[in-house]
Structure formats: C-alpha cells, structure tokens
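In: pasting the sequence and the predicted model now:
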Amino acid sequence: MQRYFIDNPTFRLLAPPVYGTLVYIQVLLAFDSAGELLENYFSQEQLLCILLTFLVFELNRLIIKILQQKSHVWKGRLRKQIISQLFFSLLSTALLVSSILSLYFSQLVGLSVFTVELLIFNLIFTITSVLYNLLYISVLYLGKENETKLREEQELKQKIEHELHRFKNEINPDFFYTSMESLISLLHKDLDLADEFIGKLAAVYRYVLSNRQTELVEINKELSIVNEFLNLLNHKYQNAISLKVQGKGQYWKQVKVIPGTLISLIECIVETTIVNTIQPLVIELYRDSDNYFVMETPLNDRLHLVVERKACINELQRAYSLYSNEPIVKMKAYDKLLIKIPEIKLIEEDNLTTK
C-alpha cells in the first residue's frame, strides 16, 4: 500500500510544534497582543495551540484513513469522496476545537464568556483542516497521475518490445518462395550448386532463428550473413546486386544493430527498385558525420511497390526506438536513395576497467 506524508512519523511529530507556534503568533496578532510573545515566549497558550494542531492533524488523518477503507462505497466517484472528506473533516475539526477550548477556558482559565476566542480558533483550524486535506488531495492526484504515466510508459515499452520481437522473428515468405524456385531450378542443372545454395539458405535462416532472443549483434556479424543473403538473391537477379562497405573494420566492429536490420533493409530496397543486368543495384554502406551509418543505392523505383514492404522502415523505426531516440531517416537526394540508421554503441568492459 502506498504511504503518503500523513503517515510519515517525522511529519506527524515535527509539523504540530512548528504549525502550532505559527497559530499562536496569529492568535496574538488577532488580539493585538504580539508584545506578549517576547515577554513570555513559551506560554501555556502556545502549548494549547500545539496540542490543538496535533489533535486536528491526527483527526484529519484518521478521517482520511477511514474513508480510504470505505472507498468501495463511492464506486470510483472521486469527487463525492473528496467532498465528503472535506465535510467530515471540517465538522469534526470544529467539534474538536470547540470542545478543547471550552474545557480550557472554563476549567483552567476560569472564563465563562469566550465567544470571540472560540470563533478565531475555529476559523484558524478549519482553514488548517482545509489546507491539510488539499495538500493530501494534491499529493494523491499527483501520485495517480504519475502511476498513469508509468503505466503508459510500461505499456509503450511492452509494445515496442513486442514490435522488436516480431521484427527479429519475421521471415519474408516471398524470399522463401523465391529461394525455393531457385533451388528447384538448380536441382535440374547442377547438384553441387544446389547443395551450396541449400547451405547458404540454411545459414541465413539459422542466423534469424538463433538470434530471436538476442537484442543486439555486431554489425560485422550481420555483414557476414548479408553476403550469404546477397548470394541467394543473385541467383534470381543474375549477380546484379552488390554491396560495398566503406570505412575501417574497427568502426564496424564497435557498432551494434538489431539482428536482421541489414537483411530487412536490403529486402526493402530490392523489392522497391528495378534490378537487372542493365541496371545493376550497387548498395553502399558507410558512416556519415552525424553518428549514423548510411545505406545508399541508386534511385530507380518500381512503378508498382509491394504493399507489405512499404512499411518496412516504420517497422524498423519502432524496433530501434527501444535503443535510440534518433529517428531512422529515409531520403532521396538527386539520383540516390539514402537510408540512415542511428549508431548503437556499447562501452566495452575492457575500457571500463582501465578507467
């Protein structure tokens, strides 16, 4: 059960003396006798104010606790619950203050008429009761708002994780059917090439299946399986697809990607681009100056795009939002298509231990 400030022992012990002293000063100012504060600072009237503050705080706390336990009665009607809480708090506070003051002035002080004092003390402590309840209600609302935001964040995180899991486990059926057609063709032509083709196809699917539970892999590892993937595609496109990786190998060793990122991007590019021996597809992979790595291809769009692959960038963006706040950028510049993926770098343990 969540604990609020009203249950904090420090608040319950320290707040009454501080607030009671302030009430005592207000009472002296109300009766135009502030000079008594210096003459007799710690008087029995001050003790009375502290005692009343303590009792009023505890009474309001008790009423809040009782209404919390009876919250099922309101059936989610929070406004009625708050109104009832304020009503019972003000009524109980007025009865308590009137009773304590009547005993104090009649029994200890010996006064028979203390109407003005009663009105002033009741006014001060009813305002105190309202402030106490408003402070509790504001904290209550803030807590509920934070719980709602945390719940929304948790739901969003679960949704993103689901999208990530789905992205990593997605196997394009078109690629599978195309591969089967190529394999059947090779079986009739060359059994050795067919056997080699099966090995490469098995390697690609083994990579996809073995990395289902892996969050990130080195881009070098992804590139090694991309080469096998391109060899499979080139059986259909007659070696018209090639990949050129620019930059030093050390950089590509540091960068991490979600498993299947490059495969998905190449699929998206191939299925939305005209590819043949006359118009070969050269894919360049390099790093730019904005902490992105870029996949660049000649701009040669098909007239009819595959509907399922139009959303591939959006799927990839949802998956990457779990690791980076930077967006995936797809842009056309002159006669080039550029897809920019934000870098994901992890600090190596060796670097941490040496620092």
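Out: Yep, that arrived.
In: hey, let's count contacts and neighbours off CA atoms from now on
Out: Fine.
In: give the buried residues for the helix or strand hosting residue 309.
Out: Here residue 309 is covered by helix 307-310, with elements defined by DSSP states H and E. Counting neighbours by 16 or more other Cα atoms under 10 Å, one finds that the buried residues in helix 307-310 are residue 309.
In: again, but for stretch 190-209
Out: Using 16+ other Cα under 10 Å as the test for burial, stretch 190-209 gives 194, 197-198, 200-201, 204, 207-208.
In: between those, which sits nearest residue 96?
Out: Relative to residue 96, the closest of the buried residues of stretch 190-209 is residue 208; by Cα to Cα it sits at 72.8 Å.
In: that closest one contacts residue 166, doesn't it?
Out: No: look at residue 208 against residue 166 with Cα atoms under 8 Å: they stay out of range, at 11.6 Å.
In: could you say what helices and strands the lengthiest helix in the chain packs with?
Out: As assigned by DSSP state H, the longest helix anywhere in the chain is helix 115-169. Under the contact criterion of 3 or more Cα pairs under 8 Å, 6 or more residues apart in numbering; DSSP states H and E, helix 115-169 touches helix 9-30, helix 44-69, helix 78-103, helix 191-210, helix 312-320.
In: now the angle between helix 44-69 and it, please.
Out: Note on geometry: by axes from the mean of the first three to the mean of the last three Cα atoms, to 10 degrees, helix 115-169 and helix 44-69 are set 40 degrees apart in direction.
In: who are the packing partners of the next helix or strand after helix 115-169?
Out: As assigned by DSSP H and E, the chain's next helix or strand after helix 115-169 is helix 173-189. Packed against helix 173-189 by the contact rule (3+ Cα pairs under 8 Å, 6+ apart) you find helix 191-210, helix 219-237.
In: buried stuff in the last one?
Out: Applying a neighbour-count criterion of 16+ other Cα under 10 Å, the buried positions in helix 219-237 are 219-220, 222-223, 225-233, 235, 237.
In: what about residue 71, how many neighbours?
Out: 14 (other Cα atoms under 10 Å).
In: er, residue 267 I mean
Out: Residue 267 has 20 neighbouring residues, counting by other Cα under 10 Å.
In: check contacts around residue 243.
Out: 282-285 (Cα atoms under 8 Å, 6 or more residues apart in numbering).
In: out of those, flag the one nearest to residue 39.
Out: After measuring these against residue 39 - Cα to Cα - the closest member comes out as residue 285, at 85.4 Å.
In: residue 294 reaches residue 283, doesn't it?
Out: No: taking contacts as Cα under 8 Å, residue 294 lies outside contact range of residue 283: 10.0 Å.
In: tell me the contacts of the residue nearest in space to the middle of the chain?
Out: Centroid-nearest residue in the chain: residue 153, 3.6 Å away (criterion: Cα atoms, centre = their mean). Going by Cα under 8 Å, 6+ apart, residue 153 touches no other residue.
In: same question, residue 236
Out: Applying Cα under 8 Å, 6+ apart to residue 236 gives the contacts 178, 182.
In: kindly recompute the last result at 10 Å.
Out: By Cα atoms under 10 Å, 6 or more residues apart in numbering, the contact set of residue 236 is 178-179, 181-182, 276.
In: next one for the comparison:
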Amino acid sequence: MNKLFIHNPLFRILSPLCSGILVYLLILLINNNVGQLKEEFLGQELYVCIGLAYLIQEYSRLSLFFFERIKQPRSFALKIVLQALLSVIVCISLVSVDMYAYFKWVLGFTPSFSELAVFNIIFSIFTLIYFILYLSHQFLYKTNTQKMEQELQARDAVEKDFHQFKRGINPTLLFESLESLIVLMKKDKDAAELLVDHFSAVYRYILSKKTRELLPLGEELKILNEFLLLFGHLPYRKLRMGKIAVMDTLIVPGAVLFSIEQIIRSTIASETELVLELKEEEDHFLLCYEPQEKIVYSLDDDKLKELADTYRYYTEKEVGVGEADPLKYIRIPKLKIDEGSNH
C-alpha cells in the first residue's frame, strides 16, 4: 500500500490545496457570494478551507493504514462499508469542531446548523472521493496482480513445455549421432546401420512419451540398453548397468536417460567401462557410480537444473547430486499418483 499515489509527498501537498480551493468556491456558490471573488479571493475563509482539507486528507490517509491492519470484519464488502461510514463520521466531527471554533473565536458568533451542514456535506463528499480513489486503486492493483500471476503461470507452462521439447529433441545428441554416422558410413556400413537402429529406437521412445507426464520406471529401463549402445558409437566413456533394484515408482519421461547422459558427458573417456548401479531409498532412487570426472565439466546440481525444475511440478523433494565416498550419485524423487496434487 505504500506505493499508492495518495502517499506521494507531492500529492499530499497539492491535493488538499486544490480541494480546499474547490470547497471555498462551492460554499461561495451555495451562499450566492461569488461576487466576493472580485473583492478578495485570498481571504481568511479560503485559508480555513485549505487547512481543513489538509487535516481531513491526512486523517483519511492514516485511516487506510489502520483498516489495512484490522482483520475484522472478514467480509470485504462489509469492511468497505464500515470504513466509508467511519471516515465520514470522523470527517463530520472534525469539520464541526473546527468550524465551530473558527466561528466562535475568530468571527465572534455561533454558526447556524445550515452553515455547519454545508461545510460537512462538502467535506464529506471530498472524503468519499478520496476513499473511492484508494478503493479504485486497490481494485486495479488486484486485477493487475491476477493478470500478472496468470502471465507468470503461462510463462512457466511455456518454459516447461520448451524444456521438455528441448530435452526430447536433445540437439547435442542428435548432431553428435549424425556426425558419427557420417564417419561410420565411410568406414563400416554395418556399424552405421546399427547406429541408425539405436538412434531411431531412442528417439522413437523419447518422442512417443512426450505427451505423457509420468510413466513407470520400468518403461524407461527397457530403452536404456539402446541408449547406452547409441553412446557406444560416440567418443565417450562406455557405460554398462550393474545392479538394478526393483522399484515401484513413476518418473518424468526421459529423467533416467537425461541423468545418465550427464554422467557420461562428465566422465573422462577411457577404455574401461563405467559401471552404474540403480539403488533405492525410501523417497528417492539413486544412480550411483565411481566418478572419474573431467576437469572442465564436472557433474553438479546446475547440470540437472532442467530436470529439477520439471520435478518441482510434481513434488517438493529435490533432484540433486551427492557423494558418499567412493561413489557419486544422482538422487531422483519417487513419484506416485496417490501422493496428492503436488506429487
């Protein structure tokens, strides 16, 4: 609420000045004393009107802080009505006391009921206008906030779809496979055909699962061998699966393939095979291996950011990299349909 324009110092100075002059002109018009403008515009009554305008506007401004903090009543409409009524009542009280004191001690006579009524009605209208300005700003802010939230949700959805698309297409693996295919076609056509078979099997799986949000881990493990054979044609460390624990869990499509790819890319290439085991914890499953990492490309949480962002749509459990000497592992949360809306 501190960003509301009515709290701007310039507005607090100029607004009462303008409203005070308008009140003075209205009172002259009601009392048929417009002719006094020719005689003396900057009269004593004008300063009184401006002073009252400052007093009432500052009260109205401070009252907004008070009503922002109270929790009762819970009904928004009832709270607005109560705030408007109290603002008018306090305005009438301030105007009545101040104008009575001005008439009594400055002008030397007691004001009539009609004179007080004119001042109270005009200042009450200005108080309500001030309150409506605040209320309209709040409604506008609420509407804009809702639209911004919708825009952010839409942007998150687009980013999610983009990350899934990018992970599904995997342009790096695509181009590396095509480059290796070009080399193998000149050296060994049979090996090139095998590469095409592995490549088509992996991409057929990836593209066919894009429309599914979750799938059983077993489905991804079935294509894992083709995935490892495909990487066997690329200039990376060869990897084979060791012990695989039997687990009843769901995963985001491509989660295991993406994680294993990051392990392969971060490992120093050599003739010896890298053995990967799949272990089980209560809420996670682990991809464990003995690391021999590249100096310029080590596996950390940043390499799994896309996967971690995707998993946040389904669970509060985190995807992450950990170490338990001599092993390094990637921890991926287990997912189940019956865990609730966030799992």
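Out: Right, received. Where do you want to start? Note that the structure is predicted; figures quoted are calculated from it, not measured.
In: right, so of the helices and strands packed on helix 173-189 of the first structure, which gets closest to residue 160 of the first structure?
Out: helix 191-210 (19.2 Å).
In: return the angle between stretch directions for that closest one and helix 115-169.
Out: Interaxial angle of helix 191-210 of the first structure relative to helix 115-169 (the same axes, to 10 degrees): 170 degrees.
In: tilt between helix 191-210 of the first structure and helix 173-189?
Out: Angle, helix 191-210 of the first structure to helix 173-189, by the same axes, to 10 degrees: 160 degrees.
In: what's the distance between residue 279 of the second structure and residue 308 of the second structure?
Out: Between residue 279 of the second structure and residue 308 of the second structure the computed distance is 19 Å (Cα to Cα, to the nearest Å).
In: separation between the residue lying closest to residue 342 of the first structure once chain neighbours are set aside and residue 252 of the first structure?
Out: Nearest non-adjacent residue to residue 342 of the first structure, counting by Cα to Cα, 6 or more residues apart in numbering: residue 292, 4.5 Å away. According to Cα to Cα, residue 292 of the first structure and residue 252 of the first structure sit 12 Å apart.
In: list residues touching both of those two?
Out: Residues touching both residue 292 of the first structure and residue 252 (Cα under 10 Å, 6+ apart) are residue 286.
In: helix, strand or coil: sort out whatever residue of the second structure lines up with residue 285 of the first structure for me.
Out: Under the alignment (TM-score structural alignment), residue 285 of the first structure pairs with residue 278 of the second structure. Using DSSP: H, G, I helix; E, B strand; the rest coil, the structure places residue 278 of the second structure in strand.
In: more neighbours: residue 279 and residue 308 of the second structure, which one.
Out: When neighbours are counted by other Cα under 10 Å, residue 308 comes out ahead of the other of residue 279 of the second structure and residue 308, with 20 against 17.
In: residues touching residue 192 of the second structure, list them.
Out: Here residue 192 of the second structure is in contact with 180-186, 198, 233 (Cα under 10 Å, 6+ apart).
In: and what of residue 219 of the second structure?
Out: Per Cα under 10 Å, 6+ apart, neighbours of residue 219 of the second structure: 205, 250-251, 253.
In: so which of the residues you listed are in strands?
Out: Secondary structure from DSSP state E places 250-251 of the contacts of residue 219 of the second structure in strands.
In: by neighbours, which of the contacts of residue 219 of the second structure wins?
Out: Most crowded among the contacts of residue 219 of the second structure, counting by other Cα under 10 Å, is residue 253 at 26 neighbours.
In: state the distance from that one to residue 213 of the second structure.
Out: In terms of Cα to Cα, residue 253 of the second structure sits 7 Å off from residue 213 of the second structure.
In: what does residue 205 of the second structure give?
Out: 14 Å.
In: what does residue 62 of the second structure give?
Out: Taking Cα to Cα, one finds residue 62 of the second structure at 52 Å from residue 213 of the second structure.
In: now swap in residue 11 of the second structure and tell me
Out: Distance, residue 11 of the second structure to residue 213 of the second structure, using Cα to Cα: 53 Å.
In: got the helices and strands packed on helix 173-189 of the first structure as a markdown table, with distance to residue 81 of the first structure columns?
Out: Below are these laid out as a markdown table (distance: least, Cα to Cα, whole Å):
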| stretch | distance to residue 81 of the first structure |
| --- | --- |
| helix 191-210 | 55 |
| helix 219-237 | 58 |
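In: residue 59 is in contact with residue 12 of the first structure, correct?
Out: No: with contact defined as Cα atoms under 10 Å, residue 12 of the first structure does not reach residue 59; the gap is 11.7 Å.
In: counterpart of residue 135 of the second structure over in the first structure?
Out: Counting by TM-score structural alignment, residue 135 of the second structure lines up with residue 139 in the first structure.
In: and residue 332 of the first structure, what is it in contact with?
Out: Going by Cα under 10 Å, 6+ apart, residue 332 of the first structure touches 296-299, 338-339.
In: with respect to residue 66 of the first structure, which of those residues is nearest?
Out: Nearest to residue 66 of the first structure among these: residue 339, at 60.8 Å, using Cα to Cα.
In: residue in the second structure paired with the closest one?
Out: Residue 339 of the first structure maps onto residue 330 in the second structure, by TM-score structural alignment.
In: packing partners of the helix or strand hosting its match?
Out: Element membership of residue 330 of the second structure [criterion: DSSP H and E] is strand 327-333. If you count contacts as 3 or more Cα pairs under 10 Å, 6 or more residues apart in numbering; DSSP states H and E, strand 327-333 of the second structure packs onto strand 250-251, helix 255-266, strand 274-280, strand 284-289, helix 305-311, strand 320-324.
In: Throw those into a markdown table and include distance to residue 48 of the second structure, thanks.
Out: As requested, these are exported to a markdown table (distance: least, Cα to Cα, whole Å):
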| stretch | distance to residue 48 of the second structure |
| --- | --- |
| strand 250-251 | 74 |
| helix 255-266 | 74 |
| strand 274-280 | 80 |
| strand 284-289 | 74 |
| helix 305-311 | 63 |
| strand 320-324 | 69 |
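In: closest to residue 52 of the second structure out of those?
Out: Within these, the stretch nearest residue 52 of the second structure is helix 305-311; the backing value is 57.4 Å (Cα to Cα).
In: counterpart of residue 167 of the first structure over in the second structure?
Out: Counting by TM-score structural alignment, residue 167 of the first structure corresponds to residue 163 in the second structure.
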